[in-house]
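Trainee: any chance you can model this:
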Amino acid sequence: MPHELRLPAFLLGFALGGFFDGILFHQILQWHHLLSLWAPEEGMPFHVVWDGLFHAAHYAVAVFGLGLLWQHREGIAAPRAGRGLVAWAWIGFGAWHILDVVLNHWVLGMHRARIGVANPLAYDMIFVALGVVGLMLGWLLLRRPGSGARGAPVATGLAILLFATAPVAALPPRDPDPAIASLLGGRLLPAFCASWARVDYAAR
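Mentor: Presented below is the predicted three-dimensional model:
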């Protein structure tokens, strides 16, 4: 895979990490907003504005990544380009979650993964687990032998995924559905993290 494709794939995965956080944790579960701890007295309109700026920054990252991918599109036909694009996108996705936890949660104190709980660190570790998942999947894909999928369909799929998730991330939050919040927050995320722990152990 050409070196020039690593950065655009990383940036696309990084942007997807931000969209994933915005859609799941800001809108559906509403566990936190960007400035939940910096401005706890402010109402939802204030947090919607700042969440919007958060998403706008990730739109800029996504557009820049797509521009770089288009600029180096000749390399998409190279051997292992498809697998490399997926691997570096996963690495970008994982890096976003690690950076968010370390910088925004622990250093700057802008928010935690879930506000108003007795042990916020336990929920922060969900983000750490998501970051480890992304980094490990990317690393395993890069080490895997074989040519993998062709680059053009993978690049197209990444672009479609971004175009599909970006408008959803722009939607304002609504009152969370208790059933959905219970399913995602109370069952699927812990099960996901536990499953990945078993996969990681088996891969060693």
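Trainee: from here on, contacts and neighbour counts on C-alpha atoms
Mentor: Noted.
Trainee: and the top helix by length along the chain, what does it pack against?
Mentor: Longest helix in the chain, counting residues (DSSP state H): helix 44-71. For helix 44-71, the elements it packs on are helix 6-21, helix 151-169, judged by 3 or more CA pairs under 8 Å, 6 or more residues apart in numbering; DSSP states H and E.
Trainee: Arg73: which of the ones you listed is closest?
Mentor: helix 151-169 (8.7 Å; CA to CA).
Trainee: what angle separates the closest one from helix 6-21?
Mentor: Angle, helix 151-169 to helix 6-21, by axes from the mean of the first three to the mean of the last three CA atoms, to 10 degrees: 30 degrees.
Trainee: helix 151-169 packs against which elements?
Mentor: Secondary elements touching helix 151-169 (3+ CA pairs under 8 Å, 6+ apart): helix 6-21, helix 44-71, helix 81-99.
Trainee: quick revisit: the longest helix of the chain to helix 81-99, inter-axis angle?
Mentor: Using the same axes, to 10 degrees: helix 44-71 against helix 81-99 is 150 degrees.
Trainee: any idea how far helix 44-71 is from the chain center?
Mentor: 13 Å (CA atoms, centre = their mean, to the nearest Å).
Trainee: now do stretch 10-22
Mentor: 4 Å.
Trainee: please generate a structure for the following sequence too, so the two can be compared:
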Amino acid sequence: MESRQATHNRVRYSSRNVGSGFLFGVGMVAFIDETVFHQLLRWHHFYDKSTTAIGIISDGFFHAFSWFATIGGLFLFADLRRRNALYLKRWLGGLFLGSGIFQLYDGIIQHKVMRIHQIRYHVDILLYDLIWNILAIGLIFVGVFLLYQTRPNRMGGK
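Mentor: As a prediction, this is how the structure comes out:
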């Protein structure tokens, strides 16, 4: 049974748990995207509307962004642990939500609206788009479900 103070801290820092997980989730998915699709598979760059050199530079900025988000989320995570306010299930809800929202933003806004890059080129893109965006929606649903289960009024807060 957790202490009364720990319960109080989890309620008090409920939104910080979500924010930390969200930031880490954005950084994690951006890092995976950058590492797998940009570097290992070399399917695209962050910005494909210019030269390869510009694409590689844009990947560098994207990679830096992913690390800043990841490290920022981990600093907040460490602060929650220090305050005895970490609610891991709620934090994971934020992680899934951040991961899914970033991936859906990438798949809809960057791929289709802004057209700054596609997942792949010179193939039928429909299957790739469907998998990318359905996976993003699944991550969002998991995040929302976890956040609903751990909302403050269920933890004894107001």
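Trainee: could the helices and strands packed on helix 44-71 of structure 1 go into TSV alongside distance to Leu53 of structure 1 and mean neighbour count?
Mentor: Shown next, in TSV, are those (distance: least, CA to CA, whole Å; neighbours: other CA atoms under 10 Å):
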stretch	distance to Leu53 of structure 1	mean neighbour count
helix 6-21	12	25
helix 151-169	11	16
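Trainee: which stretch among those comes nearest Leu130 of structure 1?
Mentor: Between Leu130 of structure 1 and the helices and strands packed on helix 44-71 of structure 1, the shortest separation by CA to CA is 9.5 Å, and it involves helix 6-21.
Trainee: where does that closest one end up in structure 2?
Mentor: Under TM-score structural alignment, helix 6-21 of structure 1 corresponds to residues 18-33 of structure 2.
Trainee: check stretch 164-181 of structure 1 too.
Mentor: Counting by TM-score structural alignment, stretch 164-181 of structure 1 falls onto no part of structure 2.
Trainee: which residues touch the aligned partner of Leu97 of structure 2 in structure 1?
Mentor: With TM-score structural alignment defining the correspondence, Leu97 of structure 2 maps onto Ile91 in structure 1. For Ile91 of structure 1, the contact set (CA atoms under 8 Å, 6 or more residues apart in numbering) comprises Phe10, Gly13, Gly134, Leu135, Met136, Leu137, Gly138, Trp139.
Trainee: mapped onto structure 2, which of these hold?
Mentor: Shared with structure 2 under both residues aligned by TM-score structural alignment, their matches' CA atoms under 8 Å, the contacts from these are Phe10, Gly13, Gly134, Leu135, Met136, Leu137, Gly138, Trp139.
Trainee: mind putting the helices and strands packed on helix 44-71 of structure 1 into CSV with distance to Gly75 of structure 1?
Mentor: CSV is the format used below for the helices and strands packed on helix 44-71 of structure 1 (distance: least, CA to CA, whole Å):
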stretch, distance to Gly75 of structure 1
helix 6-21, 11
helix 151-169, 8
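Trainee: closest to Val49 of structure 1 out of those helices?
Mentor: helix 151-169 (12.9 Å).
Trainee: following the closest one, which helix or strand shows up next?
Mentor: Per DSSP states H and E, helix 151-169 of structure 1 leads on to helix 178-183 as the next helix or strand towards the C-terminus.
Trainee: what does that next one rub up against?
Mentor: So helix 178-183 of structure 1 is contacted by Ile28, Leu29 (CA under 8 Å, 6+ apart).
Trainee: quick check: next helix or strand after it?
Mentor: As assigned by DSSP H and E, the chain's next helix or strand after helix 178-183 of structure 1 is helix 189-203.
Trainee: thanks a lot, catch you later.
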